[in-house]
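1. can't give you the sequence, but here's the structure:
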């Protein structure tokens, strides 16, 4: 009856069984969970709103939705809008895709979905068109038999066979995540970097062991870790002659600039790698513990990326949990380069960026997407 009445007067309904909506740009905020909560006699921030950004986040679960908002806040990831759509008697995932498609402030769509009640084919058809312009990152709850039962009691969703959902998501170009950490890591990368045209990764590192872990993870996820081309090898050898790289650097991929590296070692190597036609994406492992690496490395690498004009995705990794590591990774992200505390997490997001880029290539849309991406970022 509520739906019938709303339709009669041209109104839309979000919910029920949701926690409201939040728009960082209009100021609309109907979430009813208090931002502050008492802890040991003090009022602490408990339900924060992330900073303004370019992500639409739709969640079928209200409680998980605001928990993810909290995680996005902690990871310094900005969003444009959040919708907790619950049991979706009216507004559903397809509506949000269409909304995001038209909104110039939204570049990335992230969806937590438990089940699609009806019009699944229409959702895939719309998603296929939206994905040509904006990446859709999906986390599906209720993938197992027990999880499906829980979803039915939680939001009344018929979770169905996860393999069918996964096939449908991939058909429409959506990026499917398996864990909450992967969900957040992936949207961070997509909000900052372009997709990769292919799966060929080049790894630059100042630590041999970290480079080996990155290599193993990259191959395990499905990236191609190939030896450097003759052209790239010649450029790297030239770097030794010019004094940019030490003579005992190794170039097998990973390119190990060693613990004697300086900021200029990374700058020279990154420029050579970005200009290499056989590289689709780049992982930089810059362990800050190396004496010659300074806190100015993020700005120098960003300037290198901009001056090359090749628009290949670059992610950064620095392992550590002390104050310097935290500030170092934050500085990279403020420069628009997503940073991760382990090589495995960096490799996982590069695979997602490559999956999406290859899908765009197969749709004949990669060049159009990249042109729009470049225009929005100046």
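-> Looks like it arrived, so ask away. Predicted model only: the values in this text are computed from it and were never measured.

2. rest of the way, CA atoms for contacts and neighbours
-> Noted.

3. residue 113: how many residues sit nearby?
-> 20 (other Cα atoms under 10 Å).

4. gap between the nearest residue to it once chain neighbours are set aside and residue 211?
-> Leaving aside its sequence neighbours, residue 113 sits nearest to residue 140 (Cα to Cα, 6 or more residues apart in numbering; 4.9 Å). From residue 140 over to residue 211 the distance is 32 Å, taken as Cα to Cα, to the nearest Å.

5. ok, now residue 283?
-> 10 Å.

6. and residue 83, which of the three is it?
-> Counting by DSSP: H, G, I helix; E, B strand; the rest coil, the backbone at residue 83 sits in strand.

7. got the contact list for it?
-> 20, 21, 22, 57, 58, 59 (Cα atoms under 8 Å, 6 or more residues apart in numbering).

8. ok, structure two:
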């Protein structure tokens, strides 16, 4: 779905606003792919989406997409929501219950002309071809949400706005829909803004991340950089600190383990039934990383990688965070200040990172 003007598929957002007593100062850019808006409740994520979609008018600001200005308060530009060319999907599917799946999808297609995706292609991408003649009330939560996404796609949008589309689904339904969202990310050359409260969703789906708090943009950039940054990691919560690495499945073993090839070396994980060659993004928690100054021997940890210390941040309490570079992958390790001082760690120092194989739950492993 290349833009006919040749303009890059980029959302650029910069606005200042007040909502009650909360001042907003939001600035970020979202390229093609999935950009996750992440932060605690009340951080301003949904308000930001409303400004982009034209449902909220800020005091000052600008929003552009693919070179088209949607909002520019200095020039008096503020396009109506229906003129912005955005596909919006909410937490609840909001399907028309009196219409079949097919008619719901075609409603989107009739809303805006000029799309390059047809009904059959969208249904195939989302795995809903067999559902076209079903009544919407008979759909599961995951099926209904996929239909809602398909309806938005068929409106020929310049970008997709996904406001917590997974929040109302249980884990099994969420696992059902995640691969389809990943397929859209890889197939469509458009920005997709995803609001979520789950860092596992961020790790599996997002290429970029915007971290928000109290109406402000705290950090933005590639997910691998943000999640491995010891400066911003404490804002994610101690239990949520970690990094994202990628790997390709290259072996299965009879003892219940599978092996991935990663930039830092091979990685053993709990058995997956995916075929060899499958690519994964894995979220590795900081609490599960151990550091050694020498190559580990006679230890139970099966995953040991040579590493370089890239950053150290001491916390206010007894802990510290260490960013490690492992063959191009960045890991974040959480250890005590006593361990940090005992090892005499410093930036640029060579060491070894150890990761327990069983520390990675299935939710942290995704294609």
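-> Right, received. Where do you want to start? Every value quoted in this text rests on a predicted model; they were computed, and no experiment measured them.

9. do you know the score for how well these two fit?
-> Taking TM-score structural alignment, normalised by the length of structure 2 as the basis, the two superposed chains have a TM-score of 0.27; 164 aligned residues with a Cα RMSD of 6.7 Å.

10. re the thing from before, the residue nearest to residue 113 of structure 1 is in contact with residue 112, isn't it?
-> Yes. Contact criterion Cα atoms under 8 Å: residue 140 of structure 1 and residue 112 qualify, at 5.9 Å.

11. looking at those two, which has the bigger crowd around it?
-> residue 112 (23 against 20).

12. do I have it right that that one meets residue 56?
-> No. Counting by Cα under 8 Å, residue 112 of structure 1 does not reach residue 56; the two are 11.3 Å apart.

13. and the gap between residue 244 of structure 2 and residue 187 of structure 2?
-> Computed as Cα to Cα, the residue 244 of structure 2 to residue 187 of structure 2 distance reads 22 Å.

14. more neighbours, these two?
-> Ranked by neighbour count (other Cα under 10 Å), residue 244 of structure 2 and residue 187 place residue 244 first, with 24 against 12.

15. the residue lying closest to that one once chain neighbours are set aside: how many residues sit nearby?
-> Leaving aside its sequence neighbours, residue 244 of structure 2 sits nearest to residue 283 (Cα to Cα, 6+ apart; 4.5 Å). Applying other Cα under 10 Å, we find 28 residues neighbouring residue 283 of structure 2.

16. return the residues in contact with residue 283 of structure 2.
-> Taking Cα under 8 Å, 6+ apart as the contact definition, residue 283 of structure 2 lies against 200, 203, 204, 242, 243, 244, 245, 360, 364, 365.

17. who wins on neighbours among those residues?
-> For these, counting by other Cα under 10 Å, the largest number of neighbours falls to residue 242: 30 neighbours.

18. correct me, but it touches residue 330?
-> No. Contact criterion Cα under 8 Å: residue 242 of structure 2 and residue 330 do not qualify, at 9.7 Å.

19. that older thread, the residue nearest to residue 113 of structure 1 and residue 327 of structure 1, how far apart?
-> 33 Å.

20. for residue 145 of structure 1, same thing?
-> Here residue 145 of structure 1 is placed at a distance of 42 Å from residue 327 of structure 1 (Cα to Cα).

21. same question for residue 285 of structure 1.
-> Distance from residue 285 of structure 1 to residue 327 of structure 1, by Cα to Cα: 16 Å.

22. okay, strands next: where are they in structure 1?
-> Applying DSSP state E to structure 1 gives strands spanning 20-23, 36-39, 42-45, 52-59, 79-84, 108-113, 136-140, 175-177, 201-205, 250-251, 255-256, 281-285, 314-317, 339-340.

23. with distance to residue 274 of structure 1 added, can I get those in JSON lines?
-> Putting the strands of structure 1 into JSON lines (distance: least, Cα to Cα, whole Å) gives the following:
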{"stretch": "strand 20-23", "distance to residue 274 of structure 1": "37"}
{"stretch": "strand 36-39", "distance to residue 274 of structure 1": "46"}
{"stretch": "strand 42-45", "distance to residue 274 of structure 1": "42"}
{"stretch": "strand 52-59", "distance to residue 274 of structure 1": "26"}
{"stretch": "strand 79-84", "distance to residue 274 of structure 1": "29"}
{"stretch": "strand 108-113", "distance to residue 274 of structure 1": "25"}
{"stretch": "strand 136-140", "distance to residue 274 of structure 1": "26"}
{"stretch": "strand 175-177", "distance to residue 274 of structure 1": "25"}
{"stretch": "strand 201-205", "distance to residue 274 of structure 1": "9"}
{"stretch": "strand 250-251", "distance to residue 274 of structure 1": "15"}
{"stretch": "strand 255-256", "distance to residue 274 of structure 1": "13"}
{"stretch": "strand 281-285", "distance to residue 274 of structure 1": "8"}
{"stretch": "strand 314-317", "distance to residue 274 of structure 1": "9"}
{"stretch": "strand 339-340", "distance to residue 274 of structure 1": "18"}
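
24. overlap in contacts, residue 283 and residue 211 of structure 1.
-> Taking Cα under 8 Å, 6+ apart as the contact rule, residue 283 of structure 1 and residue 211 both touch 203, 204.

25. name the residue in those two with the higher neighbour count.
-> Ranked by neighbour count (other Cα under 10 Å), residue 283 of structure 1 and residue 211 place residue 283 first, with 25 against 22.

26. was I right to think the more buried one contacts residue 344?
-> No. Assessed by Cα under 8 Å, residue 283 of structure 1 is found out of contact with residue 344, at 10.7 Å.

27. nearest to residue 215 of structure 1, of the strands of structure 1?
-> strand 201-205 (7.7 Å; Cα to Cα).
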